[in-house]
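A.B. asks: coordinates only, sequence not included:
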């Protein structure tokens, strides 16, 4: 089943996620719309958690999928749902909080600086 495999771990560290992003993995942010609008990772795809079961067709099935939320709880649920839909998905440990603490860029729509709420 791809890079992560059906029996593989459901999470990766932020360091592993950043390496996978350099190799063209997709980053899916499953936070609520107000959280997304306040700030998100550049190039992330926004699919709120409630829409995950209905929305995997917006994601390239040939790429690994890194799922992120604020801290890692919602993304773990979403990663399992994406796997059930046949995608090669894992959750990013620490979420956007870890992303920002590690110096990752956080932007609003339009590219202005954002924040994590």
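C.D. replies: Looks like it came in fine. Bear in mind that the values here come from a model prediction, so they are computed numbers and not experimental data.
A.B. asks: CA only for contacts and neighbour counts going forward, please
C.D. replies: Will do.
A.B. asks: hey, where'd the strands end up in this structure?
C.D. replies: Ranges of strands in the chain, per DSSP state E, are 11-12, 26-29, 45-46, 65-68, 89-92.
A.B. asks: contacts only, for the most centrally placed residue in the chain.
C.D. replies: The residue lying closest to the centre of the chain (CA atoms, centre = their mean) is residue 67, at 2.4 Å. Shown in contact with residue 67 (CA atoms under 8 Å, 6 or more residues apart in numbering): 27-30, 75-76, 78-79, 89-92.
A.B. asks: let's bring in a second model and compare:
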């Protein structure tokens, strides 16, 4: 059985006004996340699916790209248009993209 083809984008290709879905655990989110991201841990994705817009593209991110690939596949199978952010927050930080934390302070990884 082959791996499904999961759409991916580089962090630098995520539009500034994108719906960015962060599926990491709460402690990871608290340590630092993209300012525009919405947080729904992967394990809670099904319970919160109704909160995810169906009328716009969804960009999914995690720490390194594994969990977000799972979420991207699930969303696409459920009728959303979603792309995995390649390399996750690690690559996001390496690219020098904006990050913040729950206390509002800028963060770098």
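C.D. replies: Arrived safely, thanks for sending. As the structure is a prediction and not an experimental result, all values here were calculated from the model.
A.B. asks: TM-score for the pair, please.
C.D. replies: Here the TM-score for the pair of chains, by TM-score structural alignment, normalised by the length of structure 2, is 0.87; 106 aligned residues with a CA RMSD of 1.8 Å.
A.B. asks: for the strands of structure 1, give me JSON lines that also has distance to residue 107 of structure 1.
C.D. replies: Below are the strands of structure 1 laid out as JSON lines (distance: least, CA to CA, whole Å):
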{"stretch": "strand 11-12", "distance to residue 107 of structure 1": "23"}
{"stretch": "strand 26-29", "distance to residue 107 of structure 1": "13"}
{"stretch": "strand 45-46", "distance to residue 107 of structure 1": "13"}
{"stretch": "strand 65-68", "distance to residue 107 of structure 1": "15"}
{"stretch": "strand 89-92", "distance to residue 107 of structure 1": "18"}
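A.B. asks: of all the ones you listed, which one comes closest to residue 112 of structure 1?
C.D. replies: strand 45-46 (17.0 Å; CA to CA).
A.B. asks: residue range for that closest one in structure 2?
C.D. replies: The aligned range for strand 45-46 of structure 1 in structure 2 is 38-39, by TM-score structural alignment.
A.B. asks: touching that stretch from outside, list them.
C.D. replies: For stretch 38-39 of structure 2, contacts defined as CA under 8 Å, 6+ apart pick out 19-24, 29.
A.B. asks: have a look at how far, on average, it is from structure 1.
C.D. replies: Stretch 38-39 of structure 2 differs from its equivalent in structure 1 by a mean of 0.2 Å after superposition (mean CA distance after the TM-score superposition for structure 1).
A.B. asks: now that stretch: how far from the chain's centre is it?
C.D. replies: Centroid displacement of stretch 38-39 of structure 2 relative to its chain, using CA atoms, centre = their mean, to the nearest Å, is 8 Å.
A.B. asks: gap between residue 107 of structure 2 and residue 13 of structure 2?
C.D. replies: Going from residue 107 of structure 2 to residue 13 of structure 2 by CA to CA, to the nearest Å gives 20 Å.
A.B. asks: what about those two, which has more around it?
C.D. replies: In this view residue 107 of structure 2 and residue 13 are compared by other CA atoms under 10 Å, and residue 107 has more residues nearby, 14 against 9.
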